[in-house]
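Engineer: Quick one, fold the following:
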Amino acid sequence: MEFQSSVKIVTEWDIVAARQLGRNVSKDLGFGTVDQARITTAISELARNIYLYAGKGQIHIEKLDRSTTRGLLIIATDEGPGIPDIRKVMEDGYSTSGGLGAGLPGVKRLMDEFSIESNVGDGTEIKAIKWLR
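Structural biologist: Got it, this is the predicted structure:
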């Protein structure tokens, strides 16, 4: 199943567009409403981080089709300042924006697989996968 789509994140409206794309793709794949909500929440958080901290970037969504299961891959990329201390941003309650700090730990909990790569001065790439049960 070759499908992929991206939303460039530059304005707050792009966050809404990325959420909508995620909801549509997850629905097409057959995810239930609870998992659709998890996926759109994760996308919203990732897109908001791009908007707030990097200024611009992209949310890329791919359908995954393995022999035994299907899923959805979210890749959030930016060329922002990068994250100097990944361990710190992965702590519950840590926030640089004064938000609730659900942030990246929340995304990790909402999804089945999660990885983050960041280089100071070069930007960040976060991958998150949700598998269809």
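Engineer: From here on, just use CA atoms for contacts and neighbour counts.
Structural biologist: Fine.
Engineer: burial count for residue 15?
Structural biologist: A total of 25 residues lie near residue 15 under the criterion other Cα atoms under 10 Å.
Engineer: With residue 114 as the reference, measure out to it.
Structural biologist: Here the criterion is Cα to Cα, to the nearest Å. By it, residue 15 lies 20 Å from residue 114.
Engineer: Give me the three-state assignment for residue 62.
Structural biologist: The three-state label for residue 62, taken from DSSP: H, G, I helix; E, B strand; the rest coil, comes out as strand.
Engineer: before we go on, could you also do this sequence so I can check it against the first one:
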Amino acid sequence: MSDDSQRLPVTTDQDVVRVRQLVRTVAVAVKLSLVDQTKIVTAASELARNTLVYGGGGEVEVSRVQNDRRAGIRIVFADQGPGIIDLELALTDGYTTGGGLGLGLSGARRLVDEFEIDTEPGKGTTITIVKWCR
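Structural biologist: Sure, this is the predicted structure:
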């Protein structure tokens, strides 16, 4: 299903930039269209920033994936932060706790083909996203 995954820490703003660069490189390698490259890089940037700001830092794993019909990219964001108390609220367009646009989670979810979130208050959050070639 997947091959050569790469892990990056997310503990500084510079790490968020590195995540963007790695995601762009892998998106090009799996031959995502330019529009889909932009979508996955944007989603990854939002989620990496959330990992840093709300999760207190964590780790990102980027992998190429393949199914019967196509190639894609899977990205897993994991932190050991406070978790998300009200997930439904956090996924609502316009909701923000940081004074931003409130497009982080809901916006990222719209930009990708698969979006899975596992969170528990006090136990951290893991978000997995996948973007498939068209």
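Engineer: how about the helices in structure 1?
Structural biologist: 12-29, 33-49, 86-89, 103-110 (DSSP state H).
Engineer: Could you list which residues are in contact with the closest residue to residue 95 of structure 1 other than its chain neighbours?
Structural biologist: With Cα to Cα, 6 or more residues apart in numbering as the measure, residue 101 is the residue that lies nearest to residue 95 of structure 1, at 4.6 Å, once sequence neighbours are left out. With Cα atoms under 8 Å, 6 or more residues apart in numbering as the criterion, the residues that contact residue 101 of structure 1 are 92, 93, 94, 95.
Engineer: Counterpart of residue 101 of structure 1 over in structure 2?
Structural biologist: In structure 2, the position corresponding to residue 101 of structure 1 is occupied by residue 102, as judged by TM-score structural alignment.
Engineer: ok, now how distant is that match from residue 119 of structure 2?
Structural biologist: When residue 102 of structure 2 is compared with residue 119 of structure 2 (using Cα to Cα), they lie 19 Å apart.
Engineer: Count the residues that sit near residue 6 of structure 2.
Structural biologist: When counting by other Cα under 10 Å, one arrives at 13 neighbours for residue 6 of structure 2.
Engineer: what's the spacing between it and residue 35 of structure 2?
Structural biologist: 23 Å.
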